[in-house]
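>>> my questions concern the predicted model and sequence given below.
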Amino acid sequence: MSQGNTDSLSGKIVTLLGGTGFLGRHVVQELFERGARVRVASRNPDKAWSIKPLSNLGQIQFARVDVSKLDSLARVLEGSDAVVNLVGAFEGNLDAVQGSGAGRIAAAAKAAGAQALVHVSAIGADAGSDVAYARTKAEGERAVLAEFPTATIVRPAIMFGPDDNFVMMFGDLIARAPLLPVFAPEAKLQPVFVDDVAAAIATALGAPEVHGGKTFELAGPEIYTMLALNKRIMAAQGRQRALVPFSDAVGGLIAALPGTPISTDQFKLLKAGNLASGAFPGLAEIGVTPRPLELFLDRWMTQFRNHGRFGAKAANA
């Protein structure tokens, strides 16, 4: 649900690069509510076709793009009033995707005449990090601002939503497994509602004269440790499970092995935590009131209870 100006984007063409993922789907819906015309550009735009019924006639367009090629970018960005760069990855050539590649996207957006650009980075972006993901996220921010100084940088924390791969993933694991290992159990997280991030992005697009050139850390109002979060999800399901906290030494050893559910880099990022630093403005400063996970969790976990949505009582198994 939009929390910002509903008129400033009305009728404007907004191109979402990498718009077929989790955040992209929610940004598209936010932009629909604000009356924007949305171009979803991706290597595989067919992944976003499920969004089409949510739009009005002529409000959405799908386009195929290779962000590593300037001619492909130029074609898909032509006529854009505003651009959102959602392109990112955890593996592969991260510099080409979210490091220098982000600068290439910003340059193409500028050349296309876009008046606003929002670049989606991440909390924990750090040019000095030995983790390629965090390092290239920071390098990408710098590259974007060098090419498009009035771009807005947003750094979301880990995002949650009813279709996420975070809270809902843990919910599914807890429902299925009687015993669950917990990596980095004391790591602190400040998860943010995906629709609040989408609202912040749309607000920044609609008012580049206010928010351009700024960096925002988008985090939720609650802080959990990894262990506490798993316990809270378990309670919302009404289940009793054996949670096995791994020490950092054990977790790091497991992450270093091939074929494990977490890589060494992912473990390092998790262990470092995912909190707003306080050095940048947040959701409140962009006009969005952050909503807590507690507002949704019990309802979302209903599907994982023993008796599902029809159970009058929570199960204890």
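Everything's here; your move.

>>> alpha carbons only for contacts and neighbour counts from here, please
Will do.

>>> strands along the protein, start to end?
Using DSSP state E, the strands of the chain run over residues 13-17, 37-42, 60-64, 82-85, 116-120, 152-156, 159-160, 179-182, 188-189, 192-193, 215-218, 224-225, 242-245.

>>> what is the first one packed up against?
Right, strand 13-17. strand 37-42, strand 82-85 (3 or more C-alpha pairs under 8 Å, 6 or more residues apart in numbering; DSSP states H and E).

>>> would TSV of the strands of the chain with mean neighbour count be doable?
Formatted as TSV, the strands of the chain follow (neighbours: other C-alpha atoms under 10 Å):
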stretch	mean neighbour count
strand 13-17	27
strand 37-42	26
strand 60-64	19
strand 82-85	26
strand 116-120	27
strand 152-156	26
strand 159-160	23
strand 179-182	15
strand 188-189	22
strand 192-193	24
strand 215-218	26
strand 224-225	18
strand 242-245	15
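
>>> then this one, side by side with the first:
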Amino acid sequence: MASQAPAQQLVTVFGGSGFVGRHVVRALVKRGYRVRVAVRRPDLANFLQPLGTVGQIHAVQANLRYPASVAAAVKGTDAVVNLVGIMQEQGRQSFPAVQANGARAVAQACAAAGIARVVQVSALGASAESASAYARSKAEGEAAMFASVPGAVVLRPSVMFGPEDTFFNRFASLARMLPVVPLVGDGVTKFQPAFVGDVAEIVARAVDGTVQGGRVYELGGPEVQSLREIVEEVCKVTGRKRLLAPLPFPLARIMGSVLQVADTLTLGLIPDELVMTRDQVTLLASDNVVSAEAKAEGRDFAGLGLAPTSSEAVITSYLWRFRKTGQFDALQAR
């Protein structure tokens, strides 16, 4: 645990303007930390300013593909958090470049600067043996982090939910757009959705120094749900009665390849909700839940002393906008 008070410490957060980042920044500034938000476009991170007091949050330019910018971003800081990740490759933003080499650049910059408190947010399912390029790059990023900063804290959350998520919101949007919602693999894949606010709290505790370093923590919510159960819950909350149609994995892989090419050729004009890549289909072939080993060793929410929030308690607060008459449709959606 650091000897200085939070107000005397500076924390650099890579990817601080993203979905997870804004919650991590909020958790840190509530503790009193000064936060340096390292992003590719600092001008798009100004919305974070109201989360703290005057001068408490400062955005700087950094790109994980350029080690010099990473080194400049960690200079003079007491702790570093790396949240940068992508779900789909686009141009130079490839999985190896961002999630493997990017994490390596952060780790090496921290090691050179003598920064020991480092938090790497990875993903549940990360594995060097995975058939998914996304999962393999996440595992490579973890290994690179430990190679340079052995005492780093690595967090592997399951799919996360919150107002700006791209999971529950995506299915709610699909249910609004389509009369039939396809379920890859008949929706049998298991998930353990984690509230982004809970993950941010663990990140902040790791920055505090109260989370043991040199370990990988798996963070999943209180419920294990199949993809079908999740979509059914979304439809119930949004008041949409939709047919859920099974989409076999072989056909889903073909569709993923076609949609990925089409999205590239149209320069991203296809709505995000309809874009699915072959690698994402590959990810859906494996369950995304906390392992028995992590539970037994206390490397989960329970072991960290936090009771995770259920999706049922949160998603209604932001999925109401997908109802036919918005928040005024509350009674009908029950």
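That came in fine, so what should we check first? These numbers come from a predicted model, not from an experiment.

>>> quantify their similarity with the TM-score.
The TM-score (TM-score structural alignment, normalised by the length of the first structure) is 0.91; 310 aligned residues with a C-alpha RMSD of 2.0 Å.

>>> picking that back up, right, and the strands of the first structure - which one's nearest Ile262 of the first structure?
strand 179-182 (11.2 Å; C-alpha to C-alpha).

>>> from the chain's centre, how far out does the closest one sit?
Centre-to-centre, strand 179-182 of the first structure and its host chain are 25 Å apart (C-alpha atoms, centre = their mean, to the nearest Å).

>>> same for it, what does it pack against?
strand 242-245.

>>> can you tell me what part of the second structure the strand it packs on aligns to?
Aligned by TM-score structural alignment, strand 242-245 of the first structure corresponds to residues 243-246 of the second structure.

>>> count the residues that sit near the equivalent of Gly213 of the second structure over in the first structure.
In the first structure, Gly213 of the second structure lines up with Gly212, judged by TM-score structural alignment. Counted with other C-alpha atoms under 10 Å, residues neighbouring Gly212 of the first structure total 20.

>>> which ones are touching Gly212 of the first structure?
Ala116, Pro149, Thr150, Ala151, Thr152, Ala204 (C-alpha atoms under 8 Å, 6 or more residues apart in numbering).

>>> alignment lookup: Glu285 of the first structure to the second structure.
Checking TM-score structural alignment: Glu285 of the first structure goes with Gly303.

>>> surely its match meets Lys295?
Yes: between Gly303 of the second structure and Lys295 there is a contact under C-alpha atoms under 8 Å: 7.4 Å.

>>> how close does Val234 of the second structure get to Pro50 of the second structure?
31 Å (C-alpha to C-alpha, to the nearest Å).

>>> again but with Val231 of the second structure, I slipped
34 Å.

>>> those two - which one has more neighbours?
Val231 (25 against 11).

>>> that one reaches Phe171, doesn't it?
Yes: counting by C-alpha under 8 Å, Val231 of the second structure touches Phe171, with 6.5 Å between them.

>>> and Asn63 of the second structure, what pairs with it in the first structure?
So Asn63 of the second structure corresponds to Asp66, using TM-score structural alignment.

>>> mind listing what its match touches?
Asp66 of the first structure touches Ser42, Arg43, Ser72, Leu73, counting by C-alpha under 8 Å, 6+ apart.
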